[in-house]
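Q: model the structure of this input:
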Amino acid sequence: MKILALLNQDGGTLKTLDLDWLAALIRDEFQVHGHEITVERCKGKAIVDTIRSASERTDIDVLMVGGGDGTVSAAAMALTGKSIALAILPAGTMNLFARTLQIPLDLTEAIAALASGQVLAVDVGTVNGEPFVHQFAVGLHARMVRMREGLTYRSRIGKIIASSRAVFLALKQLPSVELVIEIDGAQQRISSPAVAISNNLYGEGHVPYADDPRGGVLGVYICRVKAPRAVMKLTFDILRGSWRQNPHLEVLTAHKVAFEYNGRHHDKRAVRDGELTRLEPSMLVEIKPQALNVLVPAEASYLVPASEPTVALAK
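A: From the prediction side, this is the model:
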């Protein structure tokens, strides 16, 4: 296969890596498996435009991106519905979509797993037609990200510390979002500190990410309590994967979720894949089954049984 690897030199852990060493490792590993690969570096300010240009090319089979979670989300948005497959080098803070795909978080191991991997079509969610691979959320998560943006950090550890501070600051003054929400045709009016919708249902026993990238459903999570201590406990239960046991979280699955929001504030009131976005008066969230081609490890546990057809990584 013909592969283009784009390394965001300002993104995630790549800022502190020897990119000459990383590029050589990528080339060597993929060439050993018989693939043609070109490795290019890109500054953070140009990465989105570079990804969009690459997604229009007709001479590559796979676009590999290395950088933070924002880089991965931008690539998924550009490649949804196209034949080019997305390959992820997990160099972000959380690497949640990479975890869903069972890509090793160690870069050396990830490169080896992808070089011998296979292409698979997986689900994406959309918000008013805009794709996301992890989560769309309103309320507490959006406030936390806004507060984190006001804090200074220069490293992965610094971002984790800033995120922790932002969580506590947001919990001290909880938002309350008034929504009319329609889930697969059933409408209800809610007032909640936090509502989130995930691309496939979160797994249990770990940080929030889906275990099956082809489950074909949205996960819907509604916080049903407003007491700060109870919301704080729920937040930590979600982070450690024990949300099923918390009575204050309503969990549903759906194929389509519609929002109506009549609040005064719209700008930066929602989060899509970790990035602040506008909360529109009307929003439609849908699951798009198998709309994104991705390169995944051949050993991933969610792959179909050997008796069923798969798309092997051609050489």
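Q: CA atoms for contacts and neighbours, from now on please.
A: OK.
Q: Ser176 reaches Ser191, doesn't it?
A: Yes. Contact criterion Cα atoms under 8 Å: Ser176 and Ser191 qualify, at 6.2 Å.
Q: how much space separates the nearest residue to Thr13 once chain neighbours are set aside from Leu4?
A: In space, Thr13 comes closest to Ala91 once its chain neighbours are excluded; the distance is 5.1 Å by Cα to Cα, 6 or more residues apart in numbering. Look at Ala91 and Leu4: by Cα to Cα, to the nearest Å, they are 17 Å apart.
Q: looking at those two, which is more packed in?
A: A direct count of neighbours by other Cα atoms under 10 Å for Ala91 and Leu4 places Ala91 higher, at 26 against 20.
Q: contacting residues for that one?
A: By Cα atoms under 8 Å, 6 or more residues apart in numbering, the residues touching Ala91 are Gly11, Gly12, Thr13, Leu14, Gly66, Gly67, Gly68, Asp69, Leu105, Leu107.
Q: now do Leu101
A: Listed by Cα under 8 Å, 6+ apart, the contact partners of Leu101 are Asp211, Asp212, Pro213, Val296, Pro297, Ala300.
Q: would you do the same for the sequence below? I want to compare the two.
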Amino acid sequence: MINLTHAMTATAAPPDATFFIALNAGSGHSETDERRSTIETVLRQAGRKFELTMIDEPGTIDDIAARLAQQAADSGGVLVAAGGDGTINAVARQAVAHGCQFGVLPQGTFNYFGRTHGIPEDLSEAVHALLAARVHPVQVGVINDRVFLVNASIGLYPKMLEEREADKKQFGRSRLVAALSALKTLLSPHQRLRLVLQIDGKPQRLRTATFFVGNNRLQMEQIGIPPLSDALEDGRLAAVAPRTKGKLGMLWLMLHGALGRMGRLNQADELTTFSFKQMEVQVRSLSRRRQVKVATDGEITMMDNPLEIHVMDEQLLLLKPEPKPAAAQ
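A: So this is what the prediction gives:
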């Protein structure tokens, strides 16, 4: 489903706007140097002005992104994130806060955000696409004042992400490592969540091992719930909670999630699903703890309980390629 409002409000980016690029140096030195060289070569050949800043330490990303976002806002430039979904999220937060245009050079494992918006995964192709892109407003989700572009989750899924990052540092980044890490996490003891939800003002109780809120059409389509992917085009967020209690059922769900393609599910038997614009989530299974572990676009944060989740009024001004015309029949 195409959001016609978004399509009609797409505008051309200024051809002389400077790109302020934040490049995540999380990979090995040789790979990072190659990525930097690729970006610089394409932009110089195009005669485009740019400033490229390396993010060498994860703890510096917010400060670097804020500085570059301010420069972009002051000069009418474009803030650009080069990295995985977590890097894109951190830089996009500053783009929204400063009201500047935003570009993406996806370099992660799954690249849900870039793939959803038709941005090539090949770096050279992505830079060329950025040069010809138009500005499209993109929906942003918020959970307790923290934005998310792809998803937010609590319960078993954040635990799986923590284990996956640790295993990737030891064994390398691949979907096989992600799947085996998910298997290890699932077979370890875990607690089912007792949740009290207020969904657009209506109460609901839920028990689940993990609670997942999606803001990404591609991921919802891979889960196999087309109505929820359509809801994302209508200014809503999508909620998914596995109902299965058995480890075999959870194994199937989490492994497919770790591989980035969950496959089509029998919603009536396996999942609770719904869409919403605003929701409060009270986690009742935390005893006296007042905070809950939340994953947003792959990054883990402790947040106050209850959680407030909604669609942000402001939209992200994303530079993305125009869709290719359909082939004539």
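Q: care to give me the TM-score?
A: Comparison of the two superposed chains (TM-score structural alignment, normalised by the length of structure 1) gives a TM-score of 0.83, and 297 aligned residues with a Cα RMSD of 2.9 Å.
Q: map the residue nearest to Thr13 of structure 1 across to structure 2 for me.
A: Matched by TM-score structural alignment, Ala91 of structure 1 corresponds to Gln107 in structure 2.
Q: Met64 of structure 1 and Lys2 touch, don't they?
A: No. Applying Cα under 8 Å as the test, Met64 of structure 1 and Lys2 come out as separate, 10.8 Å apart.
Q: who's more crowded, these two?
A: Ranked by neighbour count (other Cα under 10 Å), Met64 of structure 1 and Lys2 place Met64 first, with 24 against 15.
Q: what's that one aligned with over in structure 2?
A: Under the alignment (TM-score structural alignment), Met64 of structure 1 maps onto Val80 of structure 2.
Q: let me see the contact set for the one in structure 1 that sits across from Ala69 of structure 2 in the alignment.
A: The alignment partner of Ala69 of structure 2 in structure 1, by TM-score structural alignment, is Ser55. With contact taken as Cα under 8 Å, 6+ apart, Ser55 of structure 1 is in contact with Leu63, Ala78, Leu79, Ile84.
Q: the same query, at a cut-off of 10 Å, please.
A: Counting by Cα atoms under 10 Å, 6 or more residues apart in numbering, Ser55 of structure 1 touches 49, 61-63, 75-80, 82-86.
Q: and the gap between it and Ser73 of structure 1?
A: Applying Cα to Cα, the value for Ser55 of structure 1 to Ser73 of structure 1 is 13 Å.
Q: could you tell me which residues touch both of the two?
A: Joint contacts of Ser55 of structure 1 and Ser73 (Cα under 10 Å, 6+ apart) are Leu79.
Q: so Gly117 of structure 1 sits against Ile88, correct?
A: No. With contact defined as Cα atoms under 10 Å, Gly117 of structure 1 does not reach Ile88; the gap is 11.8 Å.
Q: pick out whichever of those two has more residues nearby.
A: Neighbour count, other Cα under 10 Å: between Gly117 of structure 1 and Ile88, Ile88 has more, with 27 against 23.
Q: was I right to think that one contacts Asn8?
A: No. The pair formed by Ile88 of structure 1 and Asn8 falls short of the contact definition of Cα under 10 Å, at 11.9 Å.
Q: between the two, what contacts are shared?
A: Common neighbours of Ile88 of structure 1 and Asn8 (Cα under 10 Å, 6+ apart) are Val65, Gly66, Gly67, Thr71.
Q: for the last one, list the residues it contacts.
A: Residues counted as contacts of Thr71 of structure 1 (Cα under 10 Å, 6+ apart) are 6-8, 11-12, 44, 47-48, 51, 65, 88, 91-92.
Q: list just the nearest of these to Val167 of structure 1.
A: Distances from the contacts of Thr71 of structure 1 to Val167 of structure 1 were compared by Cα to Cα; the smallest belongs to Gly92, at 19.1 Å.
Q: and the nearest residue to that closest one once chain neighbours are set aside, how far is that from Asp273 of structure 1?
A: In this structure, Gly92 of structure 1 finds its nearest non-sequential neighbour in Gly68, 3.6 Å apart by Cα to Cα, 6+ apart. Using Cα to Cα, we find Gly68 of structure 1 at a distance of 11 Å from Asp273 of structure 1.
Q: try Ser73 of structure 1
A: Ser73 of structure 1 sits 7 Å away from Asp273 of structure 1, going by Cα to Cα.
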